[in-house]
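>>> What follows is a predicted protein model with its sequence.
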Amino acid sequence: MAKVKKDPNEMHFLDHLEVLRWHLIRSTLAVVIIGCVAFLMKTFIFDVVLLGPTQMSFPTYRLFCNIATSFGIDSAFCADKLPFTIQSRLMSGQFSAHIWTSIWAGFIVGFPYVLYELWKFISPGLHENERKHSRGFILIASLLFFMGVLFGYYVVAPLSINFLGTYQVSASVLNEFDLGSYISTVRASVIACGILFELPILIYFLTKVGLVTPEIMKKYRKIALVIVLILSAVITPPDVASQIIVAVPVLILYQVSIYISKMVIKRQEKREKNKVKTG
């Protein structure tokens, strides 16, 4: 019985794991290196970026104050300062916060490179046409992520901080927040929005594999609206205005995703027609 010759380019499962391991190592190294740079930029990272939304001079507060003033409305955004303090209650609290914040900063800034390593792992398994039509993946996905990060930092985070920082059940209870709690609020707002803004990319790949179609997305639009409102309620303070501010861009992204899904389906149908003609 003749032996079947193996393709020399064919990789076994363990070979794929080895390749994946090196992609993960390079991604981790990139995050750590950028994190080390962020660690040395302590003053800028904490005083300017992280603690920026605690100051009433923050651009978001000034914008909402000007809007409220133009309508003759008294607003908490026009206050002189936020009525809370941030403190560290643990011996290693500030040092731990410094390290973890640097790591997360490394991940956010190094996100395009992490995507690049992911793409290098996935792309060999794609057909030439699929690679050709996915050339802008890293650029578009990175832009969407950074747009989400900026939206989370300039909209969601300050709204959450302003609401939760001024909320009191009694005048006798002072708001003195732990440093870790404050940082986690800002981090959750930023990372959550960055991931939410990747919705068009997710829909693109789900459409490519046949799990999503424009018809399905249109059919379940109302359910998607409810899910978006729930997500908005999770990552924003419990007031209607904040939820609407967050929900609007996500709904716009949902509509864009429907258009992207249509484009993918049209390309696939066109490719099938060309195959029939050439066949």
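Right, received. Where do you want to start?
>>> switch to C-alpha atoms for all contacts and neighbour counts from now on
Noted.
>>> The stretch 1-150 of the chain: helices as residue ranges?
13-40, 42-43, 59-70, 93-109, 111-122, 128-133, 137-151 (DSSP state H, counting those that start in this stretch).
>>> Second structure for comparison follows:
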Amino acid sequence: MTGAEDDKKMPLLAHLVELRARLLWSVAGFIVAFLVCFYFAQPIFDFLSAPLAKALAAHRISDQQLLRVIYTDVTEVFFTQVKVAAFGALCLSFPVIATQVWLFVAPGLYKQEKKAFLPFLVATPLMFLAGASFMFKVILPLALNFFLSYQHAGGDGELAVQLEAKVGEYIGFIMKMVFAFGFCFELPVLLTLLAKVGLVTSDGLKRKRRYAIVIVFIAAAVVTPPDVFSQVSLAVPLLLLYEVSIWLARMVEKDRAKLAQDSDSDDDTGQEVTPA
């Protein structure tokens, strides 16, 4: 089966065999990536915990305060390393998984459909990486510095307030924020794809802007930790991406109108003129 344009059909059993092969390749890629990431779990953890270490050093309330994270369960560190390895494996194996999905779906598409969907397939991991990087490099340091500013040394009958972060909770917080920003940064890709297939329009997106603002803040409240800072830090970029999506939808509509105009002009020039 070389493509939908060849009008060839595969039996259901052949599709199931093909799907099984693609799933096996995807699982194998994830397992190999997991083993590699588990071997390097400590360096990966050091990378993820670097913003916390920097923030703790900047907000140290006494010379005796140690730059550390703690654990209160004997299995917590081990399962945290497993979680870190799975997180890294998912990131490393995504190109393999996406390639297998494309190889399974592409033979059923026409050439025009392949050209239309391939840019979205490429843009999806790039936008996820942009969202994760924005969170890790910009939002996370701001958030940690904000929350650590509530520490104080105490004294004169006052209790000291000091952060004792648990290793499992910190990694869980990082992973939740990475996935939240990564998936939410897919908004322009999703809306542009919907505009390309004609399900949404730029005018419709502009008319629904007020509803989009409410939905964005609700989504930010659901996927981020329960604090206003994290929710606003995700909602504001999402609103900017929504405006970018309107512009991209308008560009898609202009391209569609141009193609329709060129097609009409070709039809007009191809008609024979019958003499009176």
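Sure thing, it's come through. Just so we're clear, the structure is a prediction, and the values are computed from it rather than from any experiment.
>>> And the TM-score between them?
The TM-score (TM-score structural alignment, normalised by the length of the second structure) is 0.76; 252 aligned residues with a CA RMSD of 3.2 Å.
>>> re the thing from before, Gln168 of the first structure is nearest to which of the helices of the stretch 1-150 of the first structure?
Shortest distance between Gln168 of the first structure and these, using CA to CA, is found for helix 59-70: 19.8 Å.
>>> separation between the counterpart of Leu118 of the first structure in the second structure and Ala21 of the second structure?
When the second structure is aligned by TM-score structural alignment, Leu118 of the first structure is paired with Val101. Distance of Val101 of the second structure to Ala21 of the second structure, computed by CA to CA, to the nearest Å: 11 Å.
>>> Burial-wise, tell me which of the helices of the stretch 1-150 of the first structure comes out on top.
Each of those was given a mean neighbour count from mean count of other CA atoms under 10 Å, and the largest, a mean of 20, is that of helix 137-151.
>>> Per the alignment, name the residue of the second structure opposite Ile103 of the first structure.
With TM-score structural alignment as the criterion, Ile103 of the first structure matches Ala86.
>>> Its match - nearest residue in space that isn't next to it in sequence?
Distances taken as CA to CA, 6 or more residues apart in numbering place Phe34 nearest to Ala86 of the second structure, at 5.7 Å, with adjacent residues excluded.
>>> The first structure: which residue goes with the one you found?
Using TM-score structural alignment as the criterion, Phe34 of the second structure maps onto Gly35 of the first structure.
>>> Can you tell me which helices and strands the helix or strand encompassing Lys275 of the first structure packs against?
Lys275 of the first structure is part of helix 240-278 when elements are defined by DSSP states H and E. Packing partners of helix 240-278 of the first structure (3 or more CA pairs under 8 Å, 6 or more residues apart in numbering; DSSP states H and E): helix 199-208, helix 214-219, helix 221-235.
>>> one more time with 6 Å
With contacts defined as 3 or more CA pairs under 6 Å, 6 or more residues apart in numbering; DSSP states H and E, the packing partners of helix 240-278 of the first structure are helix 214-219, helix 221-235.
>>> Out of these, which is closest to Val246 of the first structure?
Here helix 221-235 is closest among these (CA to CA), at 5.9 Å.
>>> what residues does the closest one touch?
Applying CA atoms under 6 Å, 6 or more residues apart in numbering, the contact partners of helix 221-235 of the first structure are Gln243, Val246, Ala247.
>>> buried stuff in that helix?
Leu225, Val228, Leu229, Leu231, Ser232, Ala233, Ile235 (16 or more other CA atoms under 10 Å).
>>> any idea how far the residue nearest the centre of the second structure lies from Phe229 of the second structure?
For the second structure, the residue lying nearest the average C-alpha position, counting by CA atoms, centre = their mean, turns out to be Gly182 (2.5 Å). Going from Gly182 of the second structure to Phe229 of the second structure by CA to CA gives 18 Å.
>>> Translate Ile174 of the second structure into the numbering of the first structure.
Correspondence of Ile174 of the second structure to the first structure, assessed by TM-score structural alignment: Val186.
>>> Show the contacting residues for its match.
By CA under 6 Å, 6+ apart, Val186 of the first structure lies in contact with Ala157.
>>> can you rerun that using 8 Å?
Leu50, Tyr153, Ala157 (CA atoms under 8 Å, 6 or more residues apart in numbering).
>>> Now Asp33 of the first structure: closest residue in space, sequence neighbours ignored.
Quick fix: residue 33 of the first structure is Ile, not Asp. Gly106 (7.4 Å).
>>> if we can go back for a sec, quick check: the match of Ile174 of the second structure vs Leu196 of the first structure, distance?
From Val186 of the first structure across to Leu196 of the first structure, the span is 15 Å (CA to CA).
>>> repeat for Asn9 of the first structure
With the distance defined as CA to CA, Asn9 of the first structure ends up 38 Å from Leu196 of the first structure.
>>> Compare neighbour counts for those two and give me the winner.
Using other CA atoms under 10 Å as the criterion, Asn9 of the first structure and Leu196 rank with Leu196 on top: 19 against 6.
>>> how about the counterpart of that one in the second structure, what does it touch?
Residue pairing (TM-score structural alignment): Leu196 of the first structure is matched to Cys184 of the second structure. By CA under 8 Å, 6+ apart, the contact set of Cys184 of the second structure is Gly131, Leu238.
>>> and with 7 Å instead?
Applying CA atoms under 7 Å, 6 or more residues apart in numbering, one finds that Cys184 of the second structure lies in contact with Leu238.
>>> and the buried residues of helix 221-235 of the first structure, which two are the farthest apart?
Using CA to CA, the buried residues of helix 221-235 of the first structure span at most 15.6 Å, a distance reached by Leu225 and Ile235.
>>> Turn the helices of the stretch 1-150 of the first structure into CSV, columns for distance to Val209 of the first structure.
Listed next are those as CSV, based on distance: least, CA to CA, whole Å:
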stretch, distance to Val209 of the first structure
helix 13-40, 21
helix 42-43, 44
helix 59-70, 41
helix 93-109, 28
helix 111-122, 14
helix 128-133, 12
helix 137-151, 16
